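Asker: any chance you could fold what I've pasted below:
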Amino acid sequence: MEWLGFHFITELPIDGQVILNCTHDYSLVLLAYLVACAGGFATLDMAERLRHTDKPTSQWLWRGVGAACLAGGIWAMHFIGMLAFQAPIEIHYEMPVTLLSLLIALLASWLAMHTLSDPDLNLWQYVQAAVCIGLGIAAMHYVGMAAMRSNAQAYYQPGLFALSIAIAIGASLAALLLSSHLRNGSGLFHQLLKYSASLILGAGIISMHFTGMAALSLVLPTDSAQTLPGDNNHLQLALTVATMTLLIIGSSISAALADKKLQHKERDLQRVNTLLGQLDQARLSLQQVAHYDALTNLFNRRGFNQIFAEKLSEKTRDGGRLAVMFLDIDHFKRINDSLGHDAGDELLKVIAGHIKASVRSQEDVVARFGGDEFCLLIGLHEPEEARHLAQRIMSNLKEPIELAGRRMVMTTSIGISLFPEDGNTCEELLKHADLALYQSKGSGRNGLNFFSAHLKTRATLELQLEEELRHALRENSGLMLCYQPIYDLETARVSKLEALVRWQHPVHGLLMPDRFINIAEANGLIAELDNWVLRQACEDLAQLSRQGRDDLIIAVNCSPLSLAREELTDEIEQALRRTGMPPHRLELEVTENALMGNIANTLVLLRQIRALGVSLSIDDFGTGYSSLAYLKRLPLNTLKIDRSFIQDIPGATQDMEIVQAIIAMAHTLNLRVVTEGVETIEQFEFLERNGCDFVQGYLLSRPVPLAELHSALTDIDQRKPFRAVSLLSLAGGTAALTLTGPFAKSPGLHAGASVVRPIR
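Answerer: Next up is the predicted model:
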């Protein structure tokens, strides 16, 4: 049977002689196997190169190199296998047909490499490609065998012929699957897998060849002359072909390895460049974080200080002037407390925009130091330029701001220091601007102040006083209590004492509370100072009890900051327990503003104090919130009218009406009333006439130390209530009164002194 030019054996020819003793040179068979393995390894390596190459030109290059290596390996294996075939007749090969087989091998190999360049094929697509490649390899093999020329006729056994084609297809499928699997990976184990796969592929390729050779039978016709094979150089030719093929394959593999290393270096370089880019980006980000405020995108303290140092050095070298401005938003804490921190942040952004829009040029530096504190650095020619800029900022900030559905107007306090007048270093200028800001805030806010020498002197003094006050509290030296009597108008006796702290300073003499209370509050010493006053007052109260004054009540002032501490109740209880004093003999005076600062927490703390049995008094009433809605909720015992309402009586009719209203309101709320600052007999009579419960002031006594208190109390107790006056004369609608009662010896008055007042 003949098909496509091939003769298949159905039965032996009658007129022919079958040659049975064809053999193979096993050394060449082994050489052919090695060449096939080299071709398989090259295929796997080139497939890996294709996987790791992104450039289209490089992919085409390695696809061509891989196809050449695979075709060369398969064709060289076939050629060497044919040279290994030995028959007892002379055989030669036609070169054109042989080269045609090589061309077929190249086409099949190109198809194989093209298939491997696509990473997204499924199994069915791999099978289709394997069929095409296997048929191509089989075509290469049998075309190559067709190039064989001899006196014998070539016949093929159909079964082995079909098996060889099946082996070619199977080997192709195995090669495709192994290549797709092994083209990803690295390391020693990956290389061992590639070597093992190459041996398997070589075995598949050579199996296909020798299966095809096994299907071949040569029949020599009886009428042809049998020519014996002559001397040949098959071994030398096979070695030459194998050497050339292996050199080509080896060169290709070496080139692939070199390209792989180069690509790794390029990728390493790309990674290094990427890392350097990321580092640059990180450096810029860190610089942004380190030198800029995240909320407002203004400079922060670090960035400001760096630019400040540069500009200061420039102005010092070339001449010029600078102004440093500290800005603090007035009452900004109320925004955070009432609307929340998110609203506060939005407000800061708006304020930062207003400040930035107020400066004159890009050379002016605006920074946010934290919270609601901003700082400006501006170049100027005259100091008044700084004043004008500050006023422009204050004016811009007064424009209404829409925030959380509300329109609000913010004000700012500004402190200014000038270079070179106020300092030559960054630290000095910043410190002096801060002192000027402190002066602006202390002057009622919403203003500006330039630094002056007396501010530095005062700041130095306050720092010194802070250190010395800390030492005085630690060593319990220098601090003392003075007591001012509080007169009970109903019993006509002194029933209370107000404890007032004084500081006997070794250099500055006796200091009043207004000289050091603010320092204590600003530096975290007020809690310790209040606790000292509380303990000392209880100890003095115990001493008065031992002297027979066991009916006196001592009123102790409490700072607003101490009223916010939960420990206050325990400190009061400990002081009473240590001295053995009953709680009802202690009264705690708190200011109106302190009570209203945080009403919910304040109520809890005041109820705890009242539960101990300690009385509560609201001091300076009328100077703060004066909210009756809150006042009726507070567990108070006493209301104390501030001296500002009594000092102009009887001359101020409006003040008299206010005091009358306060007394009536307090009695309605079951509160007893103390009026402080009573200095004249007219004030005393007015308060007595309008139902005031207690009076306190210089008319009775100035605050005196504990050592002088006994004599002061004795003197007041020995006086009779002021009831009678001697009418000495009447003239022009006035009466001259001679004091004969208990206030004849009051401070500021002498015995027998006359007071002239209108007759009503």
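Asker: please make it C-alpha for all contacts and neighbour counts, starting now.
Answerer: Will do.
Asker: now for the longest helix along the chain, which elements pack on it?
Answerer: In the chain, taking DSSP state H as the definition, the longest helix is helix 234-291. Judged by 3 or more CA pairs under 8 Å, 6 or more residues apart in numbering; DSSP states H and E, helix 234-291 is in contact with helix 26-51, helix 56-84, helix 301-318.
Asker: what packs against the longest one?
Answerer: In terms of contact count using 3+ CA pairs under 8 Å, 6+ apart, helix 56-84 is assigned the packing partners helix 26-51, helix 95-116, helix 123-146, helix 188-214, helix 234-291.
Asker: buried set for that helix?
Answerer: 59-60, 62-84 (16 or more other CA atoms under 10 Å).
Asker: contacting residues for G320?
Answerer: Residues near G320 by CA atoms under 8 Å, 6 or more residues apart in numbering: G379, L380, H381.
Asker: isn't the last one up against R321?
Answerer: What that stands for is H381. Yes - using CA atoms under 8 Å, H381 is in contact with R321, at 6.2 Å.
Asker: tell me which of these two has more neighbours.
Answerer: A count of neighbours by other CA atoms under 10 Å puts R321 above the other of H381 and R321, at 17 against 11.
Asker: so that one is in contact with P420, correct?
Answerer: Yes - counting by CA under 8 Å, R321 touches P420, with 6.6 Å between them.
Asker: mind listing what's buried along stretch 499-508?
Answerer: In stretch 499-508, counting by 16+ other CA under 10 Å, buried: A499, L500, V501, R502, W503, H505.
Asker: pull the distance from stretch 372-382 to the chain's centre.
Answerer: 28 Å (CA atoms, centre = their mean, to the nearest Å).
Asker: now do it: everything it contacts.
Answerer: For stretch 372-382, using CA under 8 Å, 6+ apart, the contacting residues are 308, 320-329, 332, 348, 363-369, 386.
Asker: what comes up buried for that stretch?
Answerer: Neighbour-count burial for stretch 372-382 [16+ other CA under 10 Å]: D372, E373, F374, C375, L376, L377, I378, G379, L380.
Asker: please provide the structure for the following sequence as well, for comparison with the first:
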Amino acid sequence: MKSQPDAISRMVAEVVTQLPVPSRLGMLRFERLNEPSWALLFLDANCERQFGQPAMELCALVDSPYASLMEPEARYRLHDAIQQQLRDSPHYLIRYTLHTTKGALNLLELGEAYRQHNRHLLRGYLMVVDRLFEGELRLPTPSALHLFQRAVEQSASAFLLVNCDGVVEYVNPSFTAITQYTTDEVHGQRLSQLPALENLSELLFDAPSALTMGNSWQGEFKSRRKNLEPYWGQLSISKVYGDNRELTHYIGIYEDITQAKLAQQRIERLAYTDNLTNLGNRPAFIRNLDERFARDRDTPISLLLVDIDNFKRINDSLGHQTGDKLLISLARRLRNSLSPSGSLARFASNEFAVLLDNTDISAGQQVANQLLATLDKPMFVDNQLISVTGSVGLACAPLHGRDPQTLMRNAGLALHKAKANGKHQVQVFTEALNAEASYKLFVENNLRRALAQNELDVFYQPKLCLRSGRLLGMEALLRWNHPEKGMIRPDQFISVAEETGLIIPIGKWIARQACRMSKNLTAAGLGNLQVAINLSPKQFSDPDLVASIASILKEEALPANLLELELTEGLLLEATEDTHLQLDQLKRLGLTLAMDDFGTGYSSLSYLKKFPIDIIKIDRSFIHEIPDNQDDMEITSAVIAMAHNLKLKVVAEGIETAEQLAFLRRHRCDVGQGYLFDRPIPGGELIEKLKRYPRGPIA
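Answerer: Predicted coordinates for the structure are as follows:
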């Protein structure tokens, strides 16, 4: 080095007390009382690797556990030697032996005296002396500088000494090993002139640098070797001041952490990448969204949640392997349909998320519709042409949320609404969806209690033979008498019951009440009246469905032909092999099976061949405008004729006028129900009100 030896000695001693991570050089920082007790106040945690004991066990004011590892006579003698050295110099250097659980260790202790809270203390560094130092220790009065230089030269860490003008004054061999620059190539050169060190120059001398306000900096940096190969380093830099407290040098220590960094990047890639599609996963997307809000909360962004409709049916029918290949193809399509600035992630099994920067609600809707059009195109997977559709929920910031959580929640509400409205559509978030979500939460919380506290009730609407006018049976209709809200209609809570699974216990309760009512009507002399109950598709997910209905029939002693089950078209559309088996088993019990709301959904004549259906129910929407709507009249008459040709009976719902009744009779509709005959009747009033109807056998 170019400095004078005394100045260098002072500088190195100063470095030893300022260096933030000397343990990288095999040195352990300590603080202790300047007393013969050698009571430690602090010891570097890395001591456990060398001493075999954790630092917390060696640091104590009572019993001096660190001093107990030393020979007592040596301890007092060394204390006196320290005081003698400190009278002549601000620093001291001693050597002694510790008897640890790992055996005897030779230590060098380099330190200085200081005062704190009127107590005399010592601080500095301990260095375990290995064989490499034995020769130096045999020399007369080895200097602190010499030993420190030996530690630096043999360290696996790169060591760098730069003056305040940015000129390199010293580097050790590990610096050369990491950067490929030799000592001669860098000595006397400015950092800014060396490609491998130019970013260090920026750190030291640029105004925004952390070192401009503090005395040290630690962190990672990316640089290049002499051959321009990139590498990562873990760096610690400290300022060094002269006797007049003016900045003289910078000391830097760093290690090559390239392999660790690459391993970390691989781990991060695994943690934030979807293994199937190679898109970002949910955590990656949320992190991206958080970072976007941290940068800018005012520029509009659009968040789209894209769900592949009825994907479970594809997995069930074609297998999960084909389903996975389909997802890979869909991910590729979605990625190719977005601009480079759009962020796409796989959010769940069949759900994707899209983040569009600088995109308002109008542009967001346009992209959402483009994505739906992209999904609509059939694709070949495993030599099969597969068609899918999608549903999209859209929320925009800051309009629909000024933080990531709110925006995510609102996009989710919009997606849920799109699926509830029939799927294959884009739904933009509105405040009404918030109110709807709050109401659903209210319903879910209260509905659990309603069943236990007898708040649910069953009303019954009579069903008449349209030819004779005789009473044939009734349909059981669920009602909820809430203690505060009053009577709540089924359309206000059934969907929540289905989503939460509460429909399964509620459905069993309705079946029991309906069977019991049919028995009570027979006992009251009203004859054998068939009662119809609605079955939700969700109830078919219950493996005990058939057994529970059979058990209820047996326990209530009701003949199976007096119970009718009304099935939705949605159930038949999405029916699996298990559903088909359940329907066959229910039919074998002797029950009547009806297709409810025929014509309102995805009606197909194939259902009537494929499933053991006995009755078709024409939805009230076709009856309501008879005789004013010619189309409804033609559809209704055609359905009746078709059903009769298939030997099926027809029930018309929602009959309210004499004209509607006359039309249905003219076209030989079998059974009808509606306000023209009776509104739904509470169970407690049913027996009395049914007495006015002429009675007959089941039609």
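Asker: TM between them?
Answerer: Taking TM-score structural alignment, normalised by the length of the second structure as the basis, the two superposed chains have a TM-score of 0.58; 446 aligned residues with a CA RMSD of 3.2 Å.
Asker: of the buried residues of stretch 499-508 of the first structure, which pair is most distant in space?
Answerer: Maximum pairwise distance among these (CA to CA): 18.7 Å, between A499 and H505.
Asker: pull the longest strand from the second structure.
Answerer: Looking across the second structure with DSSP state E, the single longest strand is strand 103-116.
Asker: can you check the first structure too?
Answerer: strand 493-505.
Asker: what range in the second structure matches that one?
Answerer: The aligned range for strand 493-505 of the first structure in the second structure is 470-482, by TM-score structural alignment.
Asker: separation between the residue lying closest to L573 of the second structure once chain neighbours are set aside and Q453 of the second structure?
Answerer: Excluding the flanking residues, the one nearest L573 of the second structure by CA to CA, 6 or more residues apart in numbering is Y602, at 7.2 Å. Going from Y602 of the second structure to Q453 of the second structure by CA to CA, to the nearest Å gives 38 Å.
Asker: trace S349 of the second structure over to the first structure, please.
Answerer: Per TM-score structural alignment, S349 of the second structure is aligned with G371.
Asker: can you map out the helices along the stretch 351-500 of the second structure?
Answerer: For the stretch 351-500 of the second structure, helices defined by DSSP state H, counting those that start in this stretch occupy the ranges 361-376, 404-420, 431-452, 494-500.
Asker: Provide the aligned range in the first structure for the last one.
Answerer: Correspondence between helix 494-500 of the second structure and the first structure is established over residues 517-523, with TM-score structural alignment as the criterion.
Asker: ok, which stretches of the stretch 1-150 of the second structure are helices?
Answerer: Counting by DSSP H, counting those that start in this stretch, the helices of the stretch 1-150 of the second structure are 5-18, 47-51, 55-58, 72-88, 134-138, 144-154.
Asker: just tell me the aligned range of the shortest one in the first structure.
Answerer: What that stands for is helix 55-58 of the second structure. Counting by TM-score structural alignment, helix 55-58 of the second structure has no counterpart in the first structure.
Asker: for that helix, name the packing helices and strands.
Answerer: Against helix 55-58 of the second structure (3+ CA pairs under 8 Å, 6+ apart) you get strand 40-43.
Asker: which other helices and strands contact the strand it packs on?
Answerer: Using 3+ CA pairs under 8 Å, 6+ apart: strand 40-43 of the second structure touches strand 27-33, helix 55-58.
Asker: highest mean neighbour count out of those?
Answerer: strand 27-33 (a mean of 21; mean count of other CA atoms under 10 Å).
Asker: in the first structure, what residues pair with it?
Answerer: Using TM-score structural alignment, strand 27-33 of the second structure lines up with nothing in the first structure.
Asker: count of neighbours near the match of S349 of the second structure?
Answerer: So G371 of the first structure, with other CA under 10 Å, has 13 neighbours.
Asker: distance of it from D330 of the first structure?
Answerer: Taking CA to CA, one finds G371 of the first structure at 12 Å from D330 of the first structure.
Asker: likewise for L237 of the first structure?
Answerer: Using CA to CA, L237 of the first structure is found at 102 Å from D330 of the first structure.
Asker: with L235 of the first structure instead?
Answerer: 104 Å.
Asker: same question, N637 of the first structure
Answerer: 35 Å.
Asker: state the helix or strand in which the corresponding residue of the second structure for W532 of the first structure lies.
Answerer: Using TM-score structural alignment, the partner of W532 of the first structure in the second structure is W509. Assigning secondary structure by DSSP states H and E places W509 of the second structure in helix 503-523.
Asker: what's the next secondary structure element after that helix?
Answerer: Assigned by DSSP H and E, the successor of helix 503-523 of the second structure is strand 530-535.
Asker: so which bits of the next helix or strand after that following strand are buried?
Answerer: Going down the chain from strand 530-535 of the second structure, the next helix or strand is helix 545-555, by DSSP H and E. Burial within helix 545-555 of the second structure, assessed by neighbour count using 16+ other CA under 10 Å, is assigned to L545, V546, I549, I552, L553.
Asker: repeat for stretch 449-458 of the first structure
Answerer: Buried, per 16+ other CA under 10 Å, within stretch 449-458 of the first structure: N449, F450, F451, S452, L455.
Asker: just the ones of these in strands?
Answerer: N449, F450.
Asker: would you list the helices of the stretch 1-150 of the second structure in JSON lines and tack on distance to S236 of the second structure?
Answerer: Output for the helices of the stretch 1-150 of the second structure, formatted as JSON lines (distance: least, CA to CA, whole Å):
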{"stretch": "helix 5-18", "distance to S236 of the second structure": "11"}
{"stretch": "helix 47-51", "distance to S236 of the second structure": "20"}
{"stretch": "helix 55-58", "distance to S236 of the second structure": "23"}
{"stretch": "helix 72-88", "distance to S236 of the second structure": "29"}
{"stretch": "helix 134-138", "distance to S236 of the second structure": "28"}
{"stretch": "helix 144-154", "distance to S236 of the second structure": "14"}
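Asker: and the ones you listed: which comes nearest P230 of the second structure?
Answerer: Per CA to CA, nearest to P230 of the second structure of the helices of the stretch 1-150 of the second structure: helix 144-154, 24.3 Å.
Asker: next, the angle strand 103-116 makes with that closest one.
Answerer: Orientation check (axes from the mean of the first three to the mean of the last three CA atoms, to 10 degrees): helix 144-154 of the second structure against strand 103-116 gives 120 degrees.
Asker: the helix or strand following helix 144-154 of the second structure - contacts with which helices or strands?
Answerer: Next helix or strand after helix 144-154 of the second structure toward the C-terminus (DSSP H and E): strand 158-163. On a contact count with 3+ CA pairs under 8 Å, 6+ apart, strand 158-163 of the second structure meets strand 168-171, helix 173-179, strand 247-256.
Asker: next, the angle strand 247-256 makes with strand 158-163 of the second structure.
Answerer: Using the same axes, to 10 degrees: strand 158-163 of the second structure against strand 247-256 is 160 degrees.
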